[in-house]
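S.K.: Below are the sequence and a predicted model for it; my questions follow.
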Amino acid sequence: MEKVKILIITGLSGAGKSQAVQSLEDLGFFCIDNLPPTLIPKFIDLCFQSEGKIDRVAVVIDIRGGTFFNQVYAELDKLNKLDINYEIVFLEATDEELVKRFKETRRRHPLSPEGDIYEGIKVERELLQELRGKANIIIDTSDLKPLQLKEEIRRVWGYKDKNKSLYITVMSFGYKYGIPLDTDLLMDVRFLPNPYYLKELRPLTGKDQQVAEYVFKSEISNDFITKYYELLSFLVPHYVQEGKAHLMIAIGCTGGQHRSVAIARKLGELLQQEDYEVSVKHRDIEKRGAQSKDGYY
């Protein structure tokens, strides 16, 4: 049976369960929110049958389940009898902080539809008292900002290698087709020597050795890649520290065929040497039907 890391997320409404789930998703957990307790064993069984494709899961169970929630203890007993290891993570906060959050978001407490938030919190604490007692980890979010909660989640369940906590995409593109919408860092390399103007290089792409050699035989290209990578070497660790999960670096030239492709590939290689999780993509490389002779990056 494949080993699966199982987290059961629960706690008080407004204590930060949604933020916790988002942080766990960023860490590679397969997450399901508001799962009826009776489905926990079936869901875990499906994870075991995934042949290792799903090895980190988190399910959120709380009083939003209504009458289904009362079955949680019986289902946890089933997991214990099946000798399935899991952790219960309980999030809570002070009454005052919870009331403040509900008022700021203008949401009703699920147990006080008429608007008496304090009464809803009181009832919820009583309903969750036994589950809180079973928790492996209790996180008080009263004084935690969302970023601080995210960092706490990363500290406990994150990657041992911090470089692996940030996924970097380096994407080449052509300005004539528009800038990628999800870009974080944008670099225009249209100032570099353009292989397009050489008849023998025009039908090729930046994936081809001849094009890459042409681009990087220029002193300007080499100076640029050195200086830009120095900038990235400064920036990326700070993005990791800030808790960013995905960084999109967009490299653009006119058509997205030659210069941007060669530069994106080179940057990807350099970042991978620093052991970052890197994907190199070429959005517009096929727009003219150009084909590479040396395979895909």
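M.R.: Received the coordinates, thanks.
S.K.: going forward, measure contacts between C-alpha atoms and count neighbours the same way
M.R.: Will do.
S.K.: how far does stretch 22-36 sit from the chain's center?
M.R.: Here the centre of stretch 22-36 is set off from its chain's centre by 10 Å, with CA atoms, centre = their mean, to the nearest Å.
S.K.: Which parts of the stretch 101-250 of the chain are strands?
M.R.: Listed in chain order, the strands found in the stretch 101-250 of the chain under DSSP state E, counting those that start in this stretch are 137-140, 167-174, 185-188, 246-253.
S.K.: Reformat these as a markdown table; add mean neighbour count and distance to residue 266.
M.R.: Listed next are the strands of the stretch 101-250 of the chain as a markdown table, based on neighbours: other CA atoms under 10 Å; distance: least, CA to CA, whole Å:
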| stretch | mean neighbour count | distance to residue 266 |
| --- | --- | --- |
| strand 137-140 | 16 | 43 |
| strand 167-174 | 25 | 10 |
| strand 185-188 | 14 | 14 |
| strand 246-253 | 23 | 11 |
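S.K.: and here's the other structure:
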Amino acid sequence: MQFTVVTGMSGSGKSLAMHVLEDIGFYCIDNMPLQLLHKFVDLCMQSGSKLDRVAIAMDIRSGESFEELCGQLMQMKLDQRLDVKVLFLEASDEVILKRYKETRRKHPLDTAYQGSLHDAIAAERVRLNPLRGIASYLIDTSYLSTSQLKEQVKSLYLEKTSDSMMIQLTSFGFKYGATTEADLVFDVRCLPNPYYVKELRPHSGCDACVRDYVMSFPQSRKLLEKLEDLLDFLIPLYVGEGKSQLIIAFGCTGGKHRSVTFAELIGDYLSQKGLCVHKSHRDIQRDRA
């Protein structure tokens, strides 16, 4: 089981790191009491493959028990059933001070140090030193943008950062209403319509006969070529910005022939490139006649 503890300085970006881990398939828990850690790990092990990637954020908010975390993690590293990693995030004092002033949030040690943010940060850094010493990964977020931090976290846990983004290919019929959730919408009503070929009307773009008909026209083949080229350019940009899901929709009149054909073909094209793709067809079951 992959087991990651996300820890580090308050204000260093741990929440963002947890969001990234959740997006790439980790079961994430924030601020679990240390007393529950071993019980939770046992439950995860009993669940088999259902909870095989877990990330827990544990930091100074745990109070006095936090001092025991380092020792417990060292013990867990001896368990051959667990792949234990510690992801430690930090930032300079100046940057953390600036972030707290911008968000106007209280530091977890604010009360203990009578509202002195400088003293709270200094004390936290001292208490975190043992964990920093056993960290598997160390990220200094002082001068990282949000997208750069996301990219760094993904690079630690994914063979390819593009694996972090799910691409949803969908088709729809304009006569039943345009899709509203898509990031990119392509209207393929400009292409010859198989609906007017009696033998093809009952079939859909999932069937070879319809697909062959649609792609038998030079304008269809040219459009497919240009769409592939456009997506080859756009997708790395979306991945670089940290987007976790991209929805690409194709629309035709009824949502059964041309749009389905293009959603299927583009989906296959992107899958062959090793991207994570899911296909769906909103209106394919309508107008069966």
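M.R.: Yep, it's here. All values derive from a computational prediction rather than experimental measurement.
S.K.: Could you get me the TM-score between them?
M.R.: The TM-score (TM-score structural alignment, normalised by the length of the second structure) is 0.87; 286 aligned residues with a CA RMSD of 2.6 Å.
S.K.: CSV please, covering the strands of the stretch 101-250 of the first structure and showing distance to residue 232 of the first structure.
M.R.: Output for these, formatted as CSV (distance: least, CA to CA, whole Å):
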stretch, distance to residue 232 of the first structure
strand 137-140, 34
strand 167-174, 11
strand 185-188, 10
strand 246-253, 10
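S.K.: Indicate which one of those is closest to residue 96 of the first structure.
M.R.: The closest of the strands of the stretch 101-250 of the first structure to residue 96 of the first structure is strand 137-140. By CA to CA, the value is 13.0 Å.
S.K.: Check which helices and strands that closest one is in contact with.
M.R.: Other helices and strands packing on strand 137-140 of the first structure, by 3 or more CA pairs under 8 Å, 6 or more residues apart in numbering; DSSP states H and E, are strand 87-92.
S.K.: OK, contacts around the corresponding residue of the first structure for residue 87 of the second structure?
M.R.: Aligned by TM-score structural alignment, residue 87 of the second structure pairs with residue 89 of the first structure. The contact partners of residue 89 of the first structure, taken as CA atoms under 8 Å, 6 or more residues apart in numbering, are 7-11, 135-139.
S.K.: again, only using 10 Å
M.R.: Contacts here follow CA atoms under 10 Å, 6 or more residues apart in numbering; on that basis residue 89 of the first structure touches 7-11, 17, 20, 58, 60, 131-132, 134-139.
S.K.: Equivalent analysis for residue 29 of the first structure, please.
M.R.: Residues near residue 29 of the first structure by CA under 10 Å, 6+ apart: 5-7, 21-23, 54-59, 157.
S.K.: rewinding a little: the strands of the stretch 101-250 of the first structure: which one's closest to residue 85 of the first structure?
M.R.: For the strands of the stretch 101-250 of the first structure, proximity to residue 85 of the first structure was assessed by CA to CA; strand 137-140 is nearest, at 14.4 Å.
S.K.: Tell me roughly how far the closest one lies from the second structure on average.
M.R.: Compared with the second structure after fitting, strand 137-140 of the first structure has a mean deviation of 2.1 Å; criterion: mean CA distance after the TM-score superposition for the first structure.
S.K.: how far is that strand from where the chain is centred?
M.R.: Between the centre of strand 137-140 of the first structure and the centre of its host chain there is 22 Å, according to CA atoms, centre = their mean.
S.K.: For the stretch 1-150 of the second structure, just list every one of the helices.
M.R.: Assigned by DSSP state H, counting those that start in this stretch, the helices in the stretch 1-150 of the second structure fall at 14-23, 37-46, 69-76, 93-103, 117-133, 146-157.
S.K.: Next, the buried residues of the longest one.
M.R.: Residues of helix 117-133 of the second structure classed as buried by neighbour count (16 or more other CA atoms under 10 Å): 117, 120-121, 124-125, 128, 131-132.
S.K.: Residues contacting stretch 229-242 of the first structure, please?
M.R.: Against stretch 229-242 of the first structure from outside (CA under 10 Å, 6+ apart): 147-148, 150-151, 162-168, 185, 223-225, 227-228, 243-247, 249, 266-267, 270-271, 274, 276.
S.K.: Distance from stretch 94-102 of the first structure to the middle of the chain?
M.R.: Relative to its parent chain, stretch 94-102 of the first structure has a centroid offset of 28 Å by CA atoms, centre = their mean.
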